[in-house]
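Novice: predicted model follows, preceded by the sequence.
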Amino acid sequence: MAGIRKTPCGTYEVYGYRLQADGNKQRFSKTFKTRSEARRFSAELEISAEERSSSITLAALIDEYISEVTSQKRSKRTEEIRLRRLQRDKLAAKTLSSFTNRTIENYIERRLSERAKNRDNYISPSTVNRELTILSDVFQFAIKNELTDVNPCRGVEKPREPEHRERVASDEDIEKLLQASGWDGHTVPKNKMQLAVAAFLFSCQTGMRAGELLKIEYSWLGDNVLHVPAEATKTLSRRDVALSARAREILKLVMELEYEPRIFGGLNDHNRDTLFRKVRDRAGLGPEYDSQNRLIKEGLNFHDGRATFATWAASPDPETGAPRLDVLALARQTGHKDLKMLQRYYRASAEEIAKRLK
């Protein structure tokens, strides 16, 4: 039986004890702004998990998860977009008790057969796996809050993801992007499409992630270095990014646009991706498929700029024969803490490696 009491600050606390699997009792409490909310929560506690899971839909559960969990994350915007998409799926109307492993397997099969929005190919296994990860987290949240006893995602075989990408941007690719955008690469960008190409070229020169790159502020600039604060990085570790002469040139051109406070302030994650794909396809650098929709040639993605830099930096300098950057220096530049992950970004072709063996 849960109790309700008014706290000194005027809120209402529901408190009591839950019986754990080992027979011990664990105290719980939850605070609400009004007494009516506290009473409603207290009444819900008296209902068994089986009864709750028969009345709560996935859509309602997602709302609660977004409010209590997603809202506290750094990646809350991206995660909420994925969760809202799940809420629009017919799966969301099902009650928690109706979910089984087969329900999730059917969802996987259906998603893999759907066309990707604004693209010519199907939803990728990696996209489906990200959705399954979030869905599993939502059900774990439900179990923790005694809304259900089962996570239907557990034990389901995930779609096999394709091999790691091998695409990098060649000099010819970059020239095609410049031509398709109408930019020469040495004057101030005139529109956001040209700005997206400038951002990609900057990634090719520095190995910076798209999310980090778009956050660059004037205050980060040193003489030949960008001082990236921890909060702006994916790994929450501050680092200094060395700038080549070409990288400094690109920054100087973009700074002429006078966006504040971010140097690439004309772009965000959404329009950066949309504009880059548009100019990429116009340049003839999109993915190629056969009559059975099997991938024949990878298209150029914005994130491949990071791999383009890593491959160039780890390749031998023509004058010295030694890598331009050793492994540890490269990891510091790109912000990788796991060298196995860094290995994925080294994409020298077999032909290039064969030349070194001669």
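Specialist: Cool, the structure landed. Worth saying up front: this structure is predicted, and the values here are computed from it rather than measured. Residues are numbered from 1 along each chain as shown.
Novice: alpha carbons only for contacts and neighbour counts from here, please
Specialist: Fine.
Novice: can you classify the closest residue in space to residue 82 that isn't next to it in sequence by secondary structure?
Specialist: Once flanking residues are discounted, residue 82 sits nearest to residue 131: 7.0 Å by CA to CA, 6 or more residues apart in numbering. Using DSSP: H, G, I helix; E, B strand; the rest coil, the structure places residue 131 in helix.
Novice: element containing the residue nearest the centre of the chain?
Specialist: Residue closest to the mean C-alpha point of the chain, counted by CA atoms, centre = their mean, is residue 78 at 6.7 Å. Residue 78 is located in helix 76-88, with elements delineated by DSSP states H and E.
Novice: please compare the first structure with the one that follows:
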Amino acid sequence: MPTIRKRGQYQWEAQVRRRGYPAQSKTFTTKAEADAWANMIESEMSRGVWVSRSEAEATTLYAALIRYEEEISLSKKGAAQETSVLKTCKATDMAKRPLATIRSADIAKLRDDWLKDYKPATVLRRLAVLSHVFNIARKEWGMESLSNPVELVRKPQPNNARTRRIAANDESVVLPDGAESGSERGAQDGELERVVKASGSALLPSIIWLAVETAMRRGEIVSLLWVHVDLNRRVVHLPSTKNGDARNVPLSSRAVAVLQALKTSRDDANKDTTTGSEEKAGRVFAIRSDAVTRSFERAVVRARETYVSECRTAKLKPDGKFLTDLRFHDLRHEAASRLASIFPMHELTKITGHKDPRMLMRYYHPRAEDLAKKLA
């Protein structure tokens, strides 16, 4: 029989002792709550389905997130991105609560709060990380009694698929008569040419051209090693990719020229100095993925400002879509669309790394005018 005793003026302690099980005790504010809890525990022990809740009741979500980051996240390829998600989850009020007290209604409220400021895909990624934290705690951290409240809530449907193509040239700026030829050529530059010119990074221009010529992901480019670059065969080998499979990427003439220039510069530098870590010497680009994104975003902003200034000088209205809402990952979209006009879909999957041709349709966005030219 459970034991219920009063502790102080406003507390009741319930104790359950049963042979073969560790003693259980918990304090409540009312005797009715103490009775209900004790009866539930005793019933579970009698039926042989009882599991300890002490670990889940003593571990806060914040502590679980820290442990998850140290034991799970750091071994993932996308550790940097997931660390950012974990940081966001740690900052929530819910992080202060024990795991056992978090219910699906709490997760639903957090989901709705996030959806006010972020796109569904972003919220979906955050919920996926939270769900994995609960699953790991239940399966590997001795919290078998813990349920996963994230599994019970409705997931937002991502509706932010992008169809952004890169403008090849800016036809909206036509300088008045008498403009210098150099300025006129600059006005006709496409988006990527302008971003490259506006970049303050020595590496970003090469990364941009390599991305749009090969359809490689940002992480694949920055982790590229010279030992995997074969300029004679015009092939780059990627031993580790996002989907876990290795693949070989063919290089266009422009991609070969970009890598050849980098190799020549590297060889010249190695003649003059022997300093530097062996790891960085073996990498084509000594830069982090997040640094590439930040550098690209800054270059786009500067390029847009220059473009708007030129339009004002020419007394023309700037194109609202030119150099706006342009992201680095759009280069992969653009590259896939360009390559799709050269290779059949089953061959294109070997270049881009998609296992299913249907997945490639997310990135394949041909221009309607290009399709129209193929019609009789």
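Specialist: That came in fine, so what should we check first? Quick caveat: nothing in here was measured; it's all calculated off a predicted structure.
Novice: in the second structure, what residue corresponds to the residue nearest to residue 82 of the first structure?
Specialist: Correspondence of residue 131 of the first structure to the second structure, assessed by TM-score structural alignment: residue 126.
Novice: can you tell me how far its match is from residue 149 of the second structure?
Specialist: Distance of residue 126 of the second structure to residue 149 of the second structure, computed by CA to CA, to the nearest Å: 14 Å.
Novice: one more: residue 63 of the second structure?
Specialist: In this view, residue 63 of the second structure and residue 149 of the second structure are 17 Å apart by CA to CA.
Novice: re earlier: which residues are contacting the helix holding residue 78 of the first structure?
Specialist: Surrounding helix 76-88 of the first structure, the residues in contact under the criterion CA atoms under 8 Å, 6 or more residues apart in numbering are 58-59, 62, 66, 70, 92, 131, 134.
Novice: number of residues surrounding the alignment partner in the second structure of residue 153 of the first structure?
Specialist: Aligning on TM-score structural alignment places residue 153 of the first structure opposite residue 150 in the second structure. By the measure other CA atoms under 10 Å, the count of residues near residue 150 of the second structure is 25.
Novice: so residue 150 of the second structure, which of the three states?
Specialist: helix.
Novice: could you do residue 201 of the second structure as well?
Specialist: When classified by three-state DSSP, residue 201 of the second structure comes out as coil.
Novice: show me the strands in the second structure, by range?
Specialist: 3-7, 11-16, 24-28, 229-230, 235-238, 247-250 (DSSP state E).
Novice: remind me what the last one packs against, helices and strands.
Specialist: In terms of contacts (3 or more CA pairs under 8 Å, 6 or more residues apart in numbering; DSSP states H and E), strand 247-250 of the second structure is packed against strand 235-238, helix 345-352.
Novice: tell me the most buried of these?
Specialist: Ranked by mean neighbour count under mean count of other CA atoms under 10 Å, these are led by strand 235-238, which reaches a mean of 19.
Novice: quick one: map residue 199 of the first structure onto the second structure.
Specialist: By TM-score structural alignment, residue 199 of the first structure lines up with residue 207.
Novice: now do the contacts for the closest residue to that match other than its chain neighbours.
Specialist: What sits nearest to residue 207 of the second structure in space, not counting adjacent residues and going by CA to CA, 6+ apart, is residue 221, at 7.2 Å. Residue 221 of the second structure sits next to 207, 210-211, 285 when contact means CA under 8 Å, 6+ apart.
Novice: include neighbour count when you put those residues into CSV, please.
Specialist: Formatted as CSV, those follow (neighbours: other CA atoms under 10 Å):
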residue, neighbour count
207, 22
210, 25
211, 24
285, 19
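Novice: among those residues, which two are most distant?
Specialist: The span of these, defined through CA to CA, is set by 211 and 285 at 12.7 Å.
Novice: who's in contact with the alignment partner in the second structure of residue 164 of the first structure?
Specialist: Alignment note: residue 164 of the first structure maps to residue 161 in the second structure; criterion TM-score structural alignment. By CA under 8 Å, 6+ apart, the residues touching residue 161 of the second structure are residue 362.
Novice: dump the residue contacts of residue 345 of the first structure.
Specialist: Taking CA under 8 Å, 6+ apart, we find residue 345 of the first structure in contact with 306-308, 310-311.
Novice: among those residues, which lie within helices?
Specialist: 306-308, 310-311 (DSSP state H).
Novice: let me have these in TSV, adding neighbour count and distance to residue 82 of the first structure as columns.
Specialist: Output for those, formatted as TSV (neighbours: other CA atoms under 10 Å; distance: CA to CA, whole Å):
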residue	neighbour count	distance to residue 82 of the first structure
306	25	25
307	28	26
308	25	29
310	29	30
311	22	32
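Novice: which one of these is nearest to residue 338 of the first structure?
Specialist: The closest of these, once distances to residue 338 of the first structure are taken by CA to CA, is residue 310, at 14.3 Å.
Novice: tell me the contacts of that closest one?
Specialist: Residue 310 of the first structure touches 207, 330, 334, 345-346, counting by CA under 8 Å, 6+ apart.
Novice: alignment lookup: it to the second structure.
Specialist: Aligned by TM-score structural alignment, residue 310 of the first structure pairs with residue 336 of the second structure.
Novice: how about residue 143 of the first structure?
Specialist: The equivalent of residue 143 of the first structure in the second structure is residue 138 (alignment by TM-score structural alignment).
Novice: right, and its match touches residue 146 too?
Specialist: Yes - Residue 138 of the second structure is within contact range of residue 146, at 5.7 Å (criterion: CA atoms under 8 Å).
Novice: could you check which of these two has the larger neighbour count?
Specialist: Neighbours of residue 138 of the second structure and residue 146, each counted by other CA under 10 Å, are more numerous for residue 146; the result is 22 against 17.
Novice: so that one sits against residue 52, correct?
Specialist: No - counting by CA under 8 Å, residue 146 of the second structure stays clear of residue 52, with 9.4 Å between them.
Novice: any idea how many residues pack against residue 252 of the second structure?
Specialist: Other residues close to residue 252 of the second structure by other CA under 10 Å number 14.
Novice: how about the alignment partner in the first structure of it, what does it touch?
Specialist: Correspondence of residue 252 of the second structure to the first structure, assessed by TM-score structural alignment: residue 244. Residues in contact with residue 244 of the first structure (CA under 8 Å, 6+ apart) are 205-206, 224.
Novice: ok, whatever residue of the first structure lines up with residue 61 of the second structure to residue 99 of the first structure distance?
Specialist: Aligning on TM-score structural alignment places residue 61 of the second structure opposite residue 58 in the first structure. Note on residue 58 of the first structure: its distance to residue 99 of the first structure, by CA to CA, is 9 Å.
Novice: who has more neighbours, the two?
Specialist: Just comparing residue 58 of the first structure and residue 99: by other CA under 10 Å the higher neighbour count belongs to residue 58, 25 against 17.
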